[in-house]
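Undergrad: Below are the sequence and a predicted model; questions follow.
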Amino acid sequence: MNKDQFFLVISSSLFGISMGANTIIISLYFKSLGLSPLTIGEILSLSVIIGSVISLIFSFLGDMYGRKKFAIISRSVTTVSTFLLFLGYPIAYVFSLGWGSGNLIFSMLAEKSNNVQRLLGLRQSLSIFLSVFGSLLPLLLTYKEILLLEVFINLMALALIIPVEENYRGNRSFNLKSIGVISKFSTEALIGLGAGLVIPLMSLWFNLRFDVTASEMSPIFAIAELSLAFSSYLSIVIAEKIGEVNTIIYFHSVAIALLFILPFSPSFFVASIVFVVRNVLMNMTSPVFQTMILKLVQENERSRANGIVNLMSSIPRAFGPSIGGYFFNLGNLYFPFFITGTLYSLSTVLFFLFFRKTS
């Protein structure tokens, strides 16, 4: 791994700390500020809408004028927004997501490696290892202290991008020759809507269902992320043997079955086990999926392709927390899981039909 690859992998992986911590604390932090479950869901929804739209814009600009400068802008906005969130402004969360920095960095990595699949697998595993650390932060720090730490982490991620040398100079064309391939990834819209219903609200669900605190949940989320870190790189090895499509289909199918079982868990202990296993099986194939996009799309369209696929997932995902929050507000802690499982199932079937002939 050369210097630029190292900086890009570390910069994008550092976000894992915030991901691990925020999965637990964000909805509970908003609750501590006096927001209702419905309002919490609406803020989460708005953040996804704004983040995904601007992410797409930055992805187009990155393909046209170079990716590095827009990755830097994206990280800068995230840093400022996280600081405002620390100061107690909930609305700042809608600007705190990385506006396309992931898409841009993935494209930069693909430019600098002949085996981007391995780099993405390494990046995914490292990011998740760091998210384990983030998941444990509620055991040691308050919500505000965690958010302040995230500000400094974002600054570090920003600093690592600056010295990277970019050879890609952009392509001013708006034409997308890969649009046919990109459209097949529309299955992500179903995944996005389903995930949005329950995944951003899982810590709130555990709290409402079993009356557990953030510190009690923290080890479970840490175990889930640690297990995922080991399995993510394993998915790359498996995909090299049985194919990318088969790897995604097999693991997702088992994960979906567990999702239907999860809301009927009789205790926090049982629910935790189901949650951990389902999380691993559903998400371990992320680098495999990302590699498919980079392989099937030509070099000067990669950021845009990632941005469009992200948008197709994110817009439906944005409505999910509001729907999930609505049902949780009514005291119904079961129905959102049924909807999510059904959407995941449909997406998996369509994904197989669209890509079954892809080697």
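TA: On my side now, so go ahead. Numbering: from 1, shown residues only.

Undergrad: all contacts plus neighbour counts: C-alpha atoms, from now on.
TA: Noted.

Undergrad: Residue 223 against residue 276, yeah?
TA: Yes - Residue 223 is within contact range of residue 276, at 7.1 Å (criterion: C-alpha atoms under 8 Å).

Undergrad: Who are the contact partners of residue 91?
TA: Going by C-alpha atoms under 8 Å, 6 or more residues apart in numbering, residue 91 touches 43, 85.

Undergrad: can you check the one 4 residues further on too?
TA: Remark: with contacts taken as C-alpha under 8 Å, 6+ apart, residue 95 is in contact with 47, 50, 51, 77, 78, 81.

Undergrad: what's the burial count for residue 242?
TA: Neighbour count of residue 242, defined by other C-alpha atoms under 10 Å: 11.

Undergrad: With the one 10 residues further on instead?
TA: Counted by other C-alpha under 10 Å, the residues lying close to residue 252 total 23.

Undergrad: That one: what secondary structure?
TA: With DSSP: H, G, I helix; E, B strand; the rest coil as the basis, residue 252 sits in helix.

Undergrad: name the element residue 294 belongs to?
TA: Using DSSP states H and E, residue 294 maps to helix 286-296.

Undergrad: Residues touching that helix, excluding its own?
TA: Outside of helix 286-296, the residues that reach it under the criterion C-alpha under 8 Å, 6+ apart are 107, 110, 116-117, 120-121, 124, 178, 181-182, 232, 235-236, 239, 244, 248, 302, 305-306.

Undergrad: Mind checking which of these are buried?
TA: Burial by neighbour count, judged by 16 or more other C-alpha atoms under 10 Å, picks out 107, 110, 116-117, 120-121, 124, 182, 232, 235-236, 239, 244, 248, 302, 305-306 from the contacts of helix 286-296.

Undergrad: okay but residue 66 is in contact with residue 169, surely?
TA: Yes - between residue 66 and residue 169 there is a contact under C-alpha under 8 Å: 5.2 Å.

Undergrad: Give me the more crowded residue out of these two.
TA: Legend: neighbour count by other C-alpha under 10 Å for residue 66 and residue 169, higher for residue 66 (21 against 14).

Undergrad: gap between that one and residue 298?
TA: Distance of residue 66 to residue 298, computed by C-alpha to C-alpha, to the nearest Å: 15 Å.

Undergrad: putting a second one here so we can go through both:
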Amino acid sequence: MLGALQAFCPSSPYARRLILVRGVRAVGQGAMIVSFTLYLRELGWSAAAIGLLLSAIGLINAALSLFFGALGDKMGPKRLLLLHQSLVGLILLPMLFYSGRFLITVAAFVGNLGRGQNGAAGPFSAVETAWLAGFLHSQERGNAFSLNSAAGFFGMAVGSLLAALQPLWQPLFHGDSAFRPLFLLPILAAIFAVGVLSTVPDIAPKPPIQSPHSTSPSIRIRIQEGLRDFRMLILLSLTNAFNGFAIGMTSPLISYWFAVRYHVGPERIGSAFLFTFLLTGISALLTGHLTQRVGLIRSVVIPRSIGLLLLVLLPLAPTYPLAALLYILRSAFNRGTVGARQAVAIGLIPERWRALGISINNISSSFPSAVGPSLSGWMLQADELALPFYCAACLQGFYLVLYFLLFRHVDNRSNLPNPELT
């Protein structure tokens, strides 16, 4: 196992540190995806109110992602990420003692609570992705982004396990306060991130190096290249919108759905999430290996097609153990492809505006994903427990067809050598 992980590790020590930060940050996020909506339910929030909060978090973070992506290309990623992690630690600290609605709302926005980002840095995730890409050879991207994704899933597994242990200390607390110690995890993760990120050098955009006798491409050629890159980005964003909408319909409220549908608590939900993220992390590593065999696009489409079938079957499960098993397998096949999809996007976005391009790509799924919890929360409030899954399945199916038809030819392009790193 260690040998396999070493084969996935990028050559740059700075890239490895960024991946480590993602894994540690994911521990806090794993605890929150299990417990945050259950915490709000314990406080008396309705399903519709919880869904509205999660939607608002997604919408605002998506809008900020575009702004910070453009800013990251101008000033470099390091200061932005350090500022973000410092704010997360400071604003989540009062959550250990208070449960007022205003505080919860502000902390949820800053900490991206309950959204299950797999270790990503909220609205700064595009900036961090571009930072990581700057330390990678293009040939490493498939494996490195798969390892980055796997680190997030393994961290989420640890966080889910810790959330599942909540009944051990629950007798020491009164009511909803039993959830509060779990907020220590994202706080400590933020402190760790500040310490490690401060040791990673910044990467500023580099102008192309030209000899005195070299000639720049003509304006016509640059316009053609820009239009080609923009067209590919628009097509990628269009397909991601369907995927994001599908994710938003199911993932943010899945803990709440398990609790309502099967009457289970955080210990059983957290245990299921533990195995979910462990298996998904392994799947992400296997997908990285699969990209070398069948290419990036097929490494996305084949596993996600299996995940689509499992998504249809999930709401039909008569018992919680069967539903948990279907959810675990579906997550492994579906979310294990995150690294491969990131590698495709990186290959399509020019170096000169990479952070902004990744932001545009991210918000194309983030905005629809943000709308999803409001709709699914309303459906759950109306006791339509299966409808969100069937809506998501239709959207995911359309996404897979578009993704394959539009990008089946880009594998060769996404693996072209990066002249700045070779």
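TA: Now that the structure is in, tell me what you want to look at. Just so it is clear, the model here is predicted, and its values are computed rather than measured.

Undergrad: element containing residue 52 of the second structure, please.
TA: If you go by DSSP H and E, residue 52 of the second structure is part of helix 47-75.

Undergrad: What residues in the first structure pair up with that helix?
TA: In the comparison with the first structure, helix 47-75 of the second structure aligns to the range 37-65 (TM-score structural alignment).

Undergrad: so how far does that stretch sit from its counterpart in the second structure?
TA: Taken against the second structure, stretch 37-65 of the first structure registers an average deviation of 0.8 Å after superposition, with mean C-alpha distance after the TM-score superposition for the first structure.

Undergrad: again, but for stretch 347-354 of the first structure
TA: Its matched residues in the second structure lie on average 1.0 Å from stretch 347-354 of the first structure after superposition (mean C-alpha distance after the TM-score superposition for the first structure).

Undergrad: List the contacts of that stretch.
TA: So stretch 347-354 of the first structure is contacted by 184, 185, 187, 188, 190, 191, 245, 249, 252, 253 (C-alpha under 8 Å, 6+ apart).

Undergrad: The fourth one: which element?
TA: For residue 188 of the first structure, the element it lies in under DSSP H and E is helix 187-198.

Undergrad: Can you check which part of the second structure that helix sits on?
TA: Going by TM-score structural alignment: helix 187-198 of the first structure matches residues 239-250.

Undergrad: Could you grab the helix/strand/coil label for the nearest residue to residue 85 of the first structure once chain neighbours are set aside?
TA: Once flanking residues are discounted, residue 85 of the first structure sits nearest to residue 92: 5.4 Å by C-alpha to C-alpha, 6 or more residues apart in numbering. Under three-state DSSP, the three-state class of residue 92 of the first structure is helix.

Undergrad: correct me, but residue 92 of the first structure touches residue 81?
TA: Yes - using C-alpha under 8 Å, residue 92 of the first structure is in contact with residue 81, at 5.4 Å.

Undergrad: Who are the packing partners of the helix holding residue 52 of the second structure?
TA: Applying 3 or more C-alpha pairs under 8 Å, 6 or more residues apart in numbering; DSSP states H and E, we find helix 47-75 of the second structure packed against helix 13-42, helix 101-111, helix 125-133, helix 354-381.

Undergrad: Same question for it: list its buried residues.
TA: For helix 47-75 of the second structure, a neighbour-count test (16+ other C-alpha under 10 Å) marks 47-59, 61-73 as buried.

Undergrad: Could you grab the helix/strand/coil label for residue 252 of the second structure?
TA: Here residue 252 of the second structure is recorded as coil under three-state DSSP.

Undergrad: So what does residue 133 of the second structure match up with in the first structure?
TA: Here residue 133 of the second structure is matched to residue 110 in the first structure, going by TM-score structural alignment.

Undergrad: what's that match in contact with, if anything?
TA: Contacts for residue 110 of the first structure (C-alpha under 8 Å, 6+ apart) come out as 116, 294.

Undergrad: Quick check: it vs residue 311 of the first structure, distance?
TA: 21 Å.

Undergrad: Then residue 212 of the first structure?
TA: In terms of C-alpha to C-alpha, residue 212 of the first structure sits 34 Å off from residue 311 of the first structure.

Undergrad: Looking at the two, which one has more neighbours?
TA: Ranked by neighbour count (other C-alpha under 10 Å), residue 212 of the first structure and residue 311 place residue 311 first, with 24 against 15.

Undergrad: Tell me the counterpart of the more buried one in the second structure.
TA: Aligning on TM-score structural alignment places residue 311 of the first structure opposite residue 363 in the second structure.

Undergrad: Could you do residue 76 of the first structure as well?
TA: Match for residue 76 of the first structure (TM-score structural alignment): residue 86.

Undergrad: Its match contacts residue 194, correct?
TA: Yes - using C-alpha under 8 Å, residue 86 of the second structure is in contact with residue 194, at 6.8 Å.

Undergrad: The two: who's more crowded?
TA: Between residue 86 of the second structure and residue 194, counted using other C-alpha under 10 Å, residue 194 has the larger neighbour count: 18 against 15.

Undergrad: Which position in the first structure pairs with the more buried one?
TA: Counting by TM-score structural alignment, the partner of residue 194 of the second structure is residue 158.

Undergrad: List the contacts of that match.
TA: Contacts of residue 158 of the first structure by C-alpha under 8 Å, 6+ apart are 11, 72, 75, 76.
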